[in-house]
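Engineer: Got a predicted structure plus its sequence, pasted below:
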Amino acid sequence: MLLAAVTGYTLIGLAAGLFYREFTKLNGFEEGMHGQLGLAHTHILTLGVIVLLVVMALEKSFTLSVGRLFRWFFWIYNAGVVVTAVGLVWHGMLQVIGHESSKMIAGIAGTGHMLLGAGFVLLLLMLRKAVSR
């Protein structure tokens, strides 16, 4: 389950970087201008790949998946990564084409970050229990 997620996020993260480069070039977005779209690539690779690789190492050491919180962690955390990434891409595309963002997009991104936070809390609770075993 973890390896499949890491593989998927690797592919999606790399594709997001390619999309960023081509979409900004196609729309004449000035090179060096910063926007949300460029953040999607790094967020997906960091939150989806690096964090889950660390969780895989922790799983190997502590067998986190035997606990009842693991499934909750996995789905809530991954929902947070996906919702955050979608918010970044959506907001970033609007920036590149010169449209105003809306409070709805900020709310979606905020929801993604709250899910990520809940996922991290669950991970820490699992680690606390695993270390005390």
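Structural biologist: Sure thing, it's come through.
Engineer: make it CA atoms for all contacts and neighbour counts henceforth
Structural biologist: OK.
Engineer: any idea whether the residue most central in space within the chain is helix, strand or coil?
Structural biologist: Nearest to the mean C-alpha position of the chain, by C-alpha atoms, centre = their mean, lies residue 81 at 2.9 Å. The assignment at residue 81 comes out as helix when based on DSSP: H, G, I helix; E, B strand; the rest coil.
Engineer: if I look at it, how far off is residue 64?
Structural biologist: From residue 81 across to residue 64, the span is 20 Å (C-alpha to C-alpha, to the nearest Å).
Engineer: With residue 131 instead?
Structural biologist: 10 Å.
Engineer: Tell me which of these two has more neighbours.
Structural biologist: Neighbour count, other C-alpha atoms under 10 Å: between residue 131 and residue 64, residue 64 has more, with 20 against 9.
Engineer: Tell me how far stretch 83-91 lies from the chain's centre.
Structural biologist: With C-alpha atoms, centre = their mean, to the nearest Å as the basis, stretch 83-91 stands 9 Å off its chain's centre.
Engineer: packing partners for the helix or strand hosting residue 91?
Structural biologist: In the assignment (DSSP states H and E), residue 91 maps to helix 69-97. Contact analysis of helix 69-97 by 3 or more C-alpha pairs under 8 Å, 6 or more residues apart in numbering; DSSP states H and E lists helix 36-43, helix 103-132 as its packing neighbours.
Engineer: In it, which residues are buried?
Structural biologist: Within helix 69-97, the residues that count as buried by 16 or more other C-alpha atoms under 10 Å are 70, 73-74, 76-96.
Engineer: Below is an additional structure, to be compared with the one above:
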Amino acid sequence: MRKILNTAHIYMIIGVVSGLYSRELTKAEDFTGDTQLDVVHTHVLALGMLFFLIVLVLEKQFTLTSSALFGWFFWIYNIGLAVTVGMMTLHGTLTVLGHSSGEAIAMVAGLGHILLTAGLILLFVTLGKRLQPAPAPGSDAAPDPDPAAPLPAPAP
């Protein structure tokens, strides 16, 4: 759980720094147009910090890290987010500096999006494996007790 919290914290720092970078670079270059730098910090905060805070809650509830697929999800998603945000930052910086970005940047950004998608699929598969199956209709099996429900008082 600590690794998930630390990941969210790192993305919070990167998100704040990327917002500062965008503001200072556009101000230094007297740039007034639209650029991808404007949305980098939002992407990092939403897809990084907030996303991993949600994963932290899911970990607490379903113990996702006990699944072998969780490690695959964690690294593929993080690599995908790093590639995507890196290409957005590069493209935005080139725009502010008055240079065009080549087709290669768009292709690498696409690869980052593919990795993000693969990571999300792995997260959903992991979550699906950690959910308890519902009892079959008409079966006598009682549902699992609610883990958040208070325990009954011991008999005197």
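Structural biologist: Okay, I see it. Quantities reported herein were computed from a predicted structural model and do not represent experimental measurements.
Engineer: Looking at the helices and strands packed on helix 69-97 of structure 1, spot the one closest to residue 58 of structure 1.
Structural biologist: helix 103-132 (8.3 Å; C-alpha to C-alpha).
Engineer: Can you give me the buried ones in the closest one?
Structural biologist: Within helix 103-132 of structure 1, judged by 16+ other C-alpha under 10 Å, the buried ones are 108-116, 118-120, 122-123, 126-127, 130.
Engineer: relative to helix 69-97, how tilted is that helix?
Structural biologist: Calculated by axes from the mean of the first three to the mean of the last three C-alpha atoms, to 10 degrees, helix 103-132 of structure 1 forms an angle of 150 degrees with helix 69-97.
Engineer: average gap between helix 103-132 of structure 1 and structure 2?
Structural biologist: Following the fit onto structure 2, the mean deviation recorded for helix 103-132 of structure 1 is 0.7 Å by mean C-alpha distance after the TM-score superposition for structure 1.
Engineer: what's that helix aligned against in structure 2?
Structural biologist: Using TM-score structural alignment, helix 103-132 of structure 1 corresponds to residues 103-132 of structure 2.
Engineer: Quick one: distance of that stretch to the chain centre.
Structural biologist: 10 Å.
Engineer: who's in contact with residue 82 of structure 2?
Structural biologist: residue 112 (C-alpha atoms under 8 Å, 6 or more residues apart in numbering).
Engineer: what about 7 Å?
Structural biologist: Contact analysis of residue 82 of structure 2 by C-alpha atoms under 7 Å, 6 or more residues apart in numbering lists nothing.
Engineer: ok, so what distance separates it from residue 37 of structure 2?
Structural biologist: Relative to residue 37 of structure 2, residue 82 of structure 2 is positioned 15 Å away (criterion: C-alpha to C-alpha).
Engineer: where's the closest residue to residue 30 of structure 1 other than its chain neighbours, which helix or strand?
Structural biologist: Among residues not flanking residue 30 of structure 1 along the chain, residue 24 sits closest, at 7.7 Å (C-alpha to C-alpha, 6 or more residues apart in numbering). In this assignment (DSSP H and E), residue 24 of structure 1 forms part of helix 2-26.
Engineer: Give me the helices and strands touching that helix, please.
Structural biologist: helix 36-43, helix 51-62 (3 or more C-alpha pairs under 7 Å, 6 or more residues apart in numbering; DSSP states H and E).
Engineer: Now tabulate the ones you listed in a markdown table and tack on mean neighbour count.
Structural biologist: Listed next are the helices and strands packed on helix 2-26 of structure 1 as a markdown table, based on neighbours: other C-alpha atoms under 10 Å:
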| stretch | mean neighbour count |
| --- | --- |
| helix 36-43 | 21 |
| helix 51-62 | 15 |
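Engineer: would you list the ones you listed in CSV and tack on distance to residue 104 of structure 1?
Structural biologist: Output for those, formatted as CSV (distance: least, C-alpha to C-alpha, whole Å):
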stretch, distance to residue 104 of structure 1
helix 36-43, 15
helix 51-62, 27
